[in-house]
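Undergrad: can't give you the sequence, but here's the structure:
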């Protein structure tokens, strides 16, 4: 894995790196709280991560045992690419399956500075559909060009699965984990959460839509796919609004 865009003390001094890491920690803690707010958590068993700015190939992930609404910036666990804990704010263990999944993307994709994985019921339901995500809504059509699929292999405890995970996601930013849930990747925490929101919303709509379906024309589908190329940029508008929402509903994450 190559270094992140912030490549070390030759371009940023120690104080700048600490400030950059704290910003990422705060954003990631906010994302955990937002997942809880939207009801997408699965007790303590799913995970979001973000790459730590700097040259050391570390990333942040949740301490194994905290509910998402409890997570704070300082409670996040910093691990290296071998899964060793570098720094912990209390609980110093991480979900082994979480490490397998997140390390795969962080090691294989230089552009993936954040990775989010959930088991929300509607996402698992759609992942188990033979056809996967269908173009039933504008939201789904905005996701189609970003979406790839990965077949279920069991609980992700086998590090060998990392090679297949990164092969299957390729350059996409959304991954349907068959019979399991969904994963998104992004150049930042806000961008990654934006992809997660759209994919979750598309799954929720599909589950609530009974057959027979009213499908749009192929031309409409292709037009919407083309329009979806800037989907991640929506974070510039949506993330500040989400932070305002979170600050009113569940503050205290930035400590």
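TA: All right, it came through fine. Owing to the predicted nature of the structure, the values given are computational and were not obtained by experimental measurement. Numbers count the residues shown, from 1 in each chain.

Undergrad: Only C-alpha atoms from now on, for both contacts and neighbour counts.
TA: Will do.

Undergrad: Helices of this structure, start to end?
TA: Using DSSP state H, the helices found in the chain span residues 14-37, 96-108, 121-127, 138-144, 161-169, 189-208, 218-227, 235-249.

Undergrad: wait, what's in contact with the nearest residue to residue 79 once chain neighbours are set aside?
TA: Once flanking residues are discounted, residue 79 sits nearest to residue 85: 4.4 Å by CA to CA, 6 or more residues apart in numbering. Going by CA atoms under 8 Å, 6 or more residues apart in numbering, residue 85 touches 77, 78, 79, 92, 93.

Undergrad: The last one: neighbour count?
TA: Translated: residue 93. For residue 93, the neighbour count with other CA atoms under 10 Å is 17.

Undergrad: Next, work out how far apart it and residue 235 are.
TA: According to CA to CA, to the nearest Å, residue 93 stands 31 Å off from residue 235.

Undergrad: In addition, the following structure is provided for comparison:
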């Protein structure tokens, strides 16, 4: 028998679609083992509302997030809708990027063991795997200043990101930004794979590194293996089908 979902909350069709995609993303992150108890964050801008974004309810596990219990806040931290508090560390960091980067529709910050290990390595992400080559020259680095709850740190976060779409917080973990949620997701997935491979490779001893001229060719040709729909669209759709088979309650 098909699962009966609750009626959708009152909001625009565009916002409801964004809510469902973001709730799906939380469930996918959890399935992949990227959640961190009730902490860390994924956010998306509300379509058609430049100063509002959606973020997870502080206190819920990722597998408890649904489309309707996501919290809608403005970039000044005011709750526009939702019945849960918001983690200040998530609001401060994400709001600064959403405020100042008009292209940053989706943002995630994770604390996976492998990504935190790479962020704590002096050399950062090294060119020692297929996936790592995707990111060479494409990552900004920001020195650890403590938990990100002070707005004035935002200026330095933005400066260290520059024109890139990944910011590795030293001794902390990555922030991945995307023009769309699927783009952000596939970048986070590839970065996580690169970090997993680096940790495993360095455990064996001295790695073989890829020379810069090969990295340049690799990055030039990546677009030739993309599917229609934009970066990450097919990947994200596939994972949504998987979590639907497991538990479709994220749609509520």
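TA: Thanks, I have it. From a predicted model like this one, the values you see are computed outputs, not experimental measurements.

Undergrad: returning to that earlier point: wait, which of the contacts of residue 85 of structure 1 is closest to residue 160 of structure 1?
TA: residue 79 (18.9 Å; CA to CA).

Undergrad: I'd say the closest one and residue 59 touch.
TA: Yes: using CA atoms under 8 Å, residue 79 of structure 1 is in contact with residue 59, at 5.6 Å.

Undergrad: Looking at structure 2, which of the contacts of residue 85 of structure 1 hold up?
TA: Here is what carries over to structure 2 from the contacts of residue 85 of structure 1, by both residues aligned by TM-score structural alignment, their matches' CA atoms under 8 Å: 77, 78, 79.

Undergrad: Turn those residues into JSON lines, including neighbour count.
TA: Output for these, formatted as JSON lines (neighbours: other CA atoms under 10 Å):
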{"residue": "77", "neighbour count": "24"}
{"residue": "78", "neighbour count": "25"}
{"residue": "79", "neighbour count": "24"}
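
Undergrad: Quick check: of these, which lies closest to residue 48 of structure 1?
TA: Closest to residue 48 of structure 1, out of all of those and judged by CA to CA, is residue 77, at 11.3 Å.

Undergrad: which residues touch the corresponding residue of structure 2 for that closest one?
TA: By TM-score structural alignment, residue 77 of structure 1 lines up with residue 71 in structure 2. Residues near residue 71 of structure 2 by CA under 8 Å, 6+ apart: 54, 55, 56, 57, 79, 80, 81, 82, 83, 84, 85, 86.

Undergrad: count of residues packed around residue 138 of structure 1?
TA: Other residues within reach of residue 138 of structure 1, judged by other CA under 10 Å, total 15.

Undergrad: Under the alignment, what does residue 206 of structure 1 map to in structure 2?
TA: Superposed on structure 2 with TM-score structural alignment, residue 206 of structure 1 falls opposite residue 198.

Undergrad: Was I right to think that match contacts residue 130?
TA: No: contact criterion CA under 8 Å: residue 198 of structure 2 and residue 130 do not qualify, at 10.8 Å.

Undergrad: Now the common contact residues for those two.
TA: With CA under 8 Å, 6+ apart, residue 198 of structure 2 and residue 130 have no common neighbours.

Undergrad: dump the residue contacts of the residue nearest the centre of structure 2.
TA: Centrality entry for structure 2: nearest residue to the mean C-alpha point is residue 108, 2.5 Å, by CA atoms, centre = their mean. Residue 108 of structure 2 makes contact with 40, 41, 42, 43, 175, 176, 177, 184, 188, according to CA under 8 Å, 6+ apart.

Undergrad: returning to what we had before: and the kept ones among the contacts of residue 85 of structure 1 as JSON lines, adding distance to residue 155 of structure 1?
TA: Shown next, in JSON lines, are these (distance: CA to CA, whole Å):
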{"residue": "77", "distance to residue 155 of structure 1": "21"}
{"residue": "78", "distance to residue 155 of structure 1": "23"}
{"residue": "79", "distance to residue 155 of structure 1": "20"}
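
Undergrad: which of those residues lies closest to residue 14 of structure 1?
TA: Comparing these against residue 14 of structure 1 with CA to CA places residue 78 closest, at 16.9 Å.

Undergrad: residues touching the closest residue in space to the residue nearest to the centre of structure 2 that isn't next to it in sequence, list them.
TA: Once flanking residues are discounted, residue 108 of structure 2 sits nearest to residue 42: 4.2 Å by CA to CA, 6+ apart. By CA under 8 Å, 6+ apart, the residues touching residue 42 of structure 2 are 22, 26, 55, 56, 106, 107, 108, 109.
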